[in-house]
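Chemist: need the 3D shape of this:
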Amino acid sequence: ACKRLQGRIVDSVFALRSSPITTHVLNTGDGVPAARMALSLHRLDPRMAIWNLITIGKTDEDGRCPGLITSDAFTPGLYKVRFETGQYWESLGQSSFYPYVEVCRN
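Modeler: Prediction:
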């Protein structure tokens, strides 16, 4: 399986090993991974105080999205992952209190 990552195709197994930012999303209500949840990775530009989109993706069948960013492309700073939880629950025929969830990390 391959994924498009910043204009390049990378093997997802390699990406899982080398990505400094990883995700694992679980649907604890049903006791399963949150498969096919849309998400996006952003990096804060401290000079402009704006978030720059790095990549978008979807979780795989295990609730993971390997290869969000390569080690080579990673630079220290503030990152956020935005999980499209509202779309996910809607796709399952359920409503969601949160339209999205953002998680930030240094």
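Chemist: please count neighbours and contacts with C-alpha atoms only from this point.
Modeler: Noted.
Chemist: and stretch 33-48, what's buried?
Modeler: The neighbour-count check on stretch 33-48 (16 or more other C-alpha atoms under 10 Å) flags 33-44 as buried.
Chemist: the residue nearest the centre of the chain: what secondary structure?
Modeler: Taking C-alpha atoms, centre = their mean, the centroid of the chain lies closest to L39, which sits 4.4 Å from it. Three-state call for L39 (DSSP: H, G, I helix; E, B strand; the rest coil): strand.
Chemist: and the closest residue to it other than its chain neighbours, how close does it get to V101?
Modeler: Distances taken as C-alpha to C-alpha, 6 or more residues apart in numbering put F83 closest to L39, at 4.5 Å, once the chain neighbours are dropped. According to C-alpha to C-alpha, to the nearest Å, F83 and V101 sit 5 Å apart.
Chemist: more neighbours, the two?
Modeler: Comparing F83 with V101 by other C-alpha atoms under 10 Å, the one with more neighbours is F83, at 22 against 13.
Chemist: OK, contacts around the more buried one?
Modeler: Counting by C-alpha atoms under 8 Å, 6 or more residues apart in numbering, F83 touches 37-40, 100-102.
Chemist: let's see this one next, to set against the first:
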Amino acid sequence: MSSLSTHVLDTVSGRPAPGIRVVLTQGDARLAEGITDADGRFRGFPALSAGAYVLTFHVGDYFRGLGTPLADPPFLDVVPIHFGAGDQGHYHVPLLVSPFAFSTYRGS
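Modeler: From the prediction side, this is the model:
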């Protein structure tokens, strides 16, 4: 089994992004759902078996909550990250996000 963590950083402010809804799915199964904490982290993920997963970040709601002017519909509203996990190891999937761009990588 593998473990998973995430960390969301708001690249506009240069700070962690609290209050972002995060959903982990595998196929049609919803495995975890929650909100990032004051440090921009969500820690409620289950152990992962080998397979394909999707982490979905609801960033449009976050930027709306900050009063950031967004188009209707916003350029980025929901950011899905598709990734694969092996049988063992730790997968840290950070998200760096603004209203117009995002990036991710496998962290440590």
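Chemist: TM value for the aligned chains?
Modeler: Once superposed, chain against chain, the TM-score is 0.69 (TM-score structural alignment, normalised by the length of the first structure); 80 aligned residues with a C-alpha RMSD of 1.7 Å.
Chemist: circling back: dump the contacts of F83 of the first structure to CSV, plus distance to P20 of the first structure.
Modeler: Listed next are these as CSV, based on distance: C-alpha to C-alpha, whole Å:
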residue, distance to P20 of the first structure
M37, 20
A38, 19
L39, 16
S40, 15
Y100, 23
V101, 20
E102, 18
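Chemist: where exactly do the helices run in the second structure?
Modeler: Ranges of helices within the second structure are 59-65, based on DSSP state H.
Chemist: can you give me the strands in it?
Modeler: Assignment of strands within the second structure using DSSP state E yields the ranges 2-10, 15-16, 21-26, 29-35, 41-42, 51-58, 79-85, 89-98, 101-104.
Chemist: just tell me the aligned range of the fifth one in the first structure.
Modeler: Spelled out, it's strand 41-42 of the second structure. Alignment note (TM-score structural alignment): strand 41-42 of the second structure is matched to residues 64-65 of the first structure.
Chemist: quick one: that stretch to chain centroid distance?
Modeler: 7 Å (C-alpha atoms, centre = their mean, to the nearest Å).
Chemist: residues contacting it, please?
Modeler: The contact list for stretch 64-65 of the first structure (C-alpha under 8 Å, 6+ apart) reads 22-25, 35, 57-59.
Chemist: need the max-distance pair from these.
Modeler: Greatest spatial distance among those (C-alpha to C-alpha): T22 and A35, at 14.9 Å.
Chemist: turn the strands of the second structure into a markdown table, including distance to G67 of the second structure.
Modeler: As requested, the strands of the second structure are exported to a markdown table (distance: least, C-alpha to C-alpha, whole Å):
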| stretch | distance to G67 of the second structure |
| --- | --- |
| strand 2-10 | 14 |
| strand 15-16 | 16 |
| strand 21-26 | 17 |
| strand 29-35 | 19 |
| strand 41-42 | 22 |
| strand 51-58 | 15 |
| strand 79-85 | 19 |
| strand 89-98 | 13 |
| strand 101-104 | 18 |
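Chemist: of these, which is nearest T68 of the second structure?
Modeler: Of all those, strand 89-98 sits nearest to T68 of the second structure, with 10.1 Å by C-alpha to C-alpha.
Chemist: can you pull the buried residues of that closest one?
Modeler: For strand 89-98 of the second structure, by 16+ other C-alpha under 10 Å, it's 90-98.
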